[in-house]
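Student: show me the folded form of this:
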Amino acid sequence: MRKIKTIVLILVAGAIVGGLGYVLFNYIRPKAAGIYIDTTPASTVYINSEQVGRTPYKETRKPGEIAIKLIPDSFEKPLVPYETKITLISGIETVIRRVFGETSDASGGETISFERIGKNQIGLAIVTLPDSAQILIDNTDRAVAPYNTSNITSGDHTIVIDAQGYQERDIKVKAYSGYKLTLVVNLIPSGEQNEVSPTPTPEEAIQEMVEILSTPVGFLRVRGEPSTLGEEVGQVDPGKQYKLLDTDEDTGWYQIEYEEGKEGWISNQYSKTVKSDGNTSVTPTP
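Tutor: Below is the predicted model of the structure:
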């Protein structure tokens, strides 16, 4: 009986020691650091010169500094790759978002990273490109970049970055006690100032017209329907041109604007379609 008790005590003691050892090991061992990368368009991800996947990319790694290179898919036009270095923090996810453009100036995005500070402190730093962008935090606090504060609570926050001539960025972040959150935002040009109205091509300027031919009575009747049975609503003179609105598939008659704001049908027997280069004066009869 005493021998059985001894064995039981040994097993219990072993279990306690093993449990304490497991807890202590996990407490001492540093937690893995998270990294999340998302891009537009999709891109190939390299970390420390090693290809590790494609975006959206989410992984846990050892804490420490890493070098990241993103090579975008570019089938129609060449896009500029992106390179940066970040420090991964134990137990915290670092976020990189990137929108690729044909040049570095036309590209943009944001990086959300962290660094350790006092145990019970929380910090927030915002840097923007271009400088002096407008900042709105949680729809209440306004500031101008660059911005640095310790007056922020732990938890989720919404930060809106805006600057004239650039696209607005609406960013979700999460602040942690004991860490300073650094948000680096590269704004993307809106492109509005670069928009130029295209010059019409010769094809766009050409208008199909209807020219009135000679008739036995010296004019051509305009009717409300594409038929000789249609009601006469007006008359047009030979030699004049009118804008072609439609062609009746059954009779071949042409629909024209014979007066300003008035439309009617004319026989194709005494008219023909012509192309106008835009210089021909076409004025419906007032």
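Student: going by C-alpha atoms from here, please, whenever you check contacts or count neighbours.
Tutor: Fine.
Student: ok, which stretches of the stretch 151-286 of the chain are helices?
Tutor: Remark: helices of the stretch 151-286 of the chain, listed N- to C-terminal, are 202-205; assignment by DSSP state H, counting those that start in this stretch.
Student: for the comparison step, fold the sequence that follows:
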Amino acid sequence: MKKFVLPLSAVLMATVFGLLFRHSLFSAQGVLEINSDPPVLIFINGQKTGLTPFKKEFKPQKLTIKLTPEEDPEKVLWQGKVPITSSAITLIKYQFGQERQEDYGEILTLNKIPDRKNGALLVSSYPDKAIVNLDGETKGYTPLLLEEVSPGHHSLEINLDGYNNSIIGLNIAAGFQLNAEIKLAKITTNQDQEETIPEEQVLTEKTVTILSTPTGWLRVRSGPGTGFAEIAKVFPGEKYPFLAEDEGWLKISLEDETEEKQTEGWISSQYGEIED
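Tutor: All right, here's what the predicted structure looks like:
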């Protein structure tokens, strides 16, 4: 069986972003943190600063950041301006591939808002028009502003057909808006082909019963992995024809009532039981 397994770094898993300094809540300084794979050269306001990983305190201001290969400082991998907010962290995290379309990462910044009871979340992506899921609930498409977000830990997931999805753990703080800029990596031709060539044992006489889930529903994806787009939702107790199995994923047949045709999708085997 020829199967492509997404590396952990290809899906941004559980990047918990602590917004405020625990040791200096009222600090006048802010922190800039830059992480990358592979390590790259950092320029801040035109000055060479060192290699990633990088973490340093700055007074509140806007900084111009440029990231380049250490061996070729003239080649710009990423460049932009980021704000430094007092008592908060500004995070730049990137994975650079061999081709620009394979690059992915996130830029997380903060600004203060009048609402002292809640936080806010502004999500943008490249490319845009990606699906935004917060704590398992679809909220809309990028760019998207979510106001009155409860303080605490949240899970942000960004999905777009043809691109690896991004899953980030966020810590929302009252009185702050978190701005999340997400760069998605395009699924390459070879990767796409390998992901869709699993060995499948088709057993059409069997059915799959959807088991209980923490959310009360279960995502159906276009392929056997979390990097594939969500195409439908199914619910506990429902039964669907079983088509195939592929290491932790079950392929089922869905009837599209609007178009009266059968569609196929994949669910996690953790929440599906095969029955004869």
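Student: burial count for Leu156 of structure 2?
Tutor: Each residue near Leu156 of structure 2 was counted by other C-alpha atoms under 10 Å, and the total is 22.
Student: can you pull the contacts of the aligned partner of it in structure 1?
Tutor: Per TM-score structural alignment, the equivalent position to Leu156 of structure 2 in structure 1 is Ile159. For Ile159 of structure 1, the set of contacting residues under the criterion of C-alpha atoms under 8 Å, 6 or more residues apart in numbering consists of 135-138, 170-173.
Student: same list (the residues you listed) but as JSON lines, adding distance to Lys62 of structure 1.
Tutor: Formatted as JSON lines, these follow (distance: C-alpha to C-alpha, whole Å):
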{"residue": "Ile135", "distance to Lys62 of structure 1": "33"}
{"residue": "Leu136", "distance to Lys62 of structure 1": "34"}
{"residue": "Ile137", "distance to Lys62 of structure 1": "32"}
{"residue": "Asp138", "distance to Lys62 of structure 1": "32"}
{"residue": "Asp170", "distance to Lys62 of structure 1": "30"}
{"residue": "Ile171", "distance to Lys62 of structure 1": "26"}
{"residue": "Lys172", "distance to Lys62 of structure 1": "25"}
{"residue": "Val173", "distance to Lys62 of structure 1": "22"}
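Student: just the buried ones from these?
Tutor: Neighbour-count burial (16 or more other C-alpha atoms under 10 Å) applied to the contacts of Ile159 of structure 1 gives 135-136.
Student: for the contacts of Ile159 of structure 1, which one is nearest Asn26 of structure 1?
Tutor: Proximity of these to Asn26 of structure 1 was ranked by C-alpha to C-alpha; the top entry is Val173 with 27.8 Å.
Student: what is the equivalent residue in structure 2 for that closest one?
Tutor: So, by TM-score structural alignment, Val173 of structure 1 is matched to Leu170.
Student: what about that match, distance to Pro83 of structure 2?
Tutor: 18 Å (C-alpha to C-alpha, to the nearest Å).
Student: keep only those of the contacts of Ile159 of structure 1 that are in strands.
Tutor: If you go by DSSP state E, the contacts of Ile159 of structure 1 have 135-137, 170-173 in strands.
Student: close enough to count as contact, Thr52 of structure 2 and Leu32?
Tutor: No. The criterion here is C-alpha atoms under 8 Å, and Thr52 of structure 2 misses it with Leu32 at 11.6 Å.
Student: distance check, the aligned partner of Val127 of structure 1 in structure 2 against Val220 of structure 2.
Tutor: Under the alignment by TM-score structural alignment, Val127 of structure 1 pairs with Ser124 in structure 2. With distances taken as C-alpha to C-alpha, Ser124 of structure 2 is found 24 Å from Val220 of structure 2.
Student: for Tyr141 of structure 2, same thing?
Tutor: Summarising the geometry, the distance separating Tyr141 of structure 2 from Val220 of structure 2, computed by C-alpha to C-alpha, is 19 Å.
Student: okay, these two: which has more neighbours?
Tutor: Using other C-alpha under 10 Å as the criterion, Tyr141 of structure 2 and Val220 rank with Val220 on top: 24 against 19.
Student: so the more buried one touches Leu254, yeah?
Tutor: No. Assessed by C-alpha under 8 Å, Val220 of structure 2 is found out of contact with Leu254, at 9.6 Å.
Student: what do these two both touch?
Tutor: Counting by C-alpha under 8 Å, 6+ apart, the contacts common to Val220 of structure 2 and Leu254 are Gly265.
Student: for burial, what's the neighbour tally of the counterpart of Phe43 of structure 2 in structure 1?
Tutor: Aligning on TM-score structural alignment places Phe43 of structure 2 opposite Tyr46 in structure 1. As a burial measure, Tyr46 of structure 1 scores 17 neighbours (other C-alpha under 10 Å).
Student: which neighbouring elements make contact with the strand or helix carrying Tyr46 of structure 1?
Tutor: Using DSSP states H and E, Tyr46 of structure 1 sits within strand 43-47. In this structure, strand 43-47 of structure 1 makes packing contacts with strand 50-54, strand 64-72, judged by 3 or more C-alpha pairs under 8 Å, 6 or more residues apart in numbering; DSSP states H and E.
Student: excluding chain neighbours, what is closest to Glu57 of structure 2?
Tutor: Sequence neighbours aside, Val31 is the residue nearest to Glu57 of structure 2 in space, at 4.3 Å (criterion: C-alpha to C-alpha, 6 or more residues apart in numbering).
Student: what helix or strand is that neighbour located in?
Tutor: For Val31 of structure 2, the element it lies in under DSSP H and E is strand 30-37.
Student: that strand: how far from the chain's middle?
Tutor: Its chain's average C-alpha position is 18 Å from that of strand 30-37 of structure 2, according to C-alpha atoms, centre = their mean, to the nearest Å.
Student: how about stretch 106-124 of structure 1?
Tutor: Relative to the mean C-alpha coordinate of its chain, stretch 106-124 of structure 1 is positioned 24 Å out (C-alpha atoms, centre = their mean).
Student: that stretch: which residues count as buried?
Tutor: Neighbour-count burial for stretch 106-124 of structure 1, with 16+ other C-alpha under 10 Å as criterion, is recorded at 106-114, 121-124.
Student: next: stretch 87-101 of structure 2.
Tutor: Buried residues in stretch 87-101 of structure 2 (16+ other C-alpha under 10 Å): 87-96.
Student: stretch 50-59 of structure 2 now?
Tutor: Buried residues in stretch 50-59 of structure 2, defined by neighbour count with 16+ other C-alpha under 10 Å: 51-54, 57-58.
Student: can you give me the strands in the stretch 51-200 of structure 1?
Tutor: 57-61, 64-72, 82-88, 93-99, 108-116, 122-129, 134-137, 141-144, 147-149, 155-162, 169-175, 179-186 (DSSP state E, counting those that start in this stretch).
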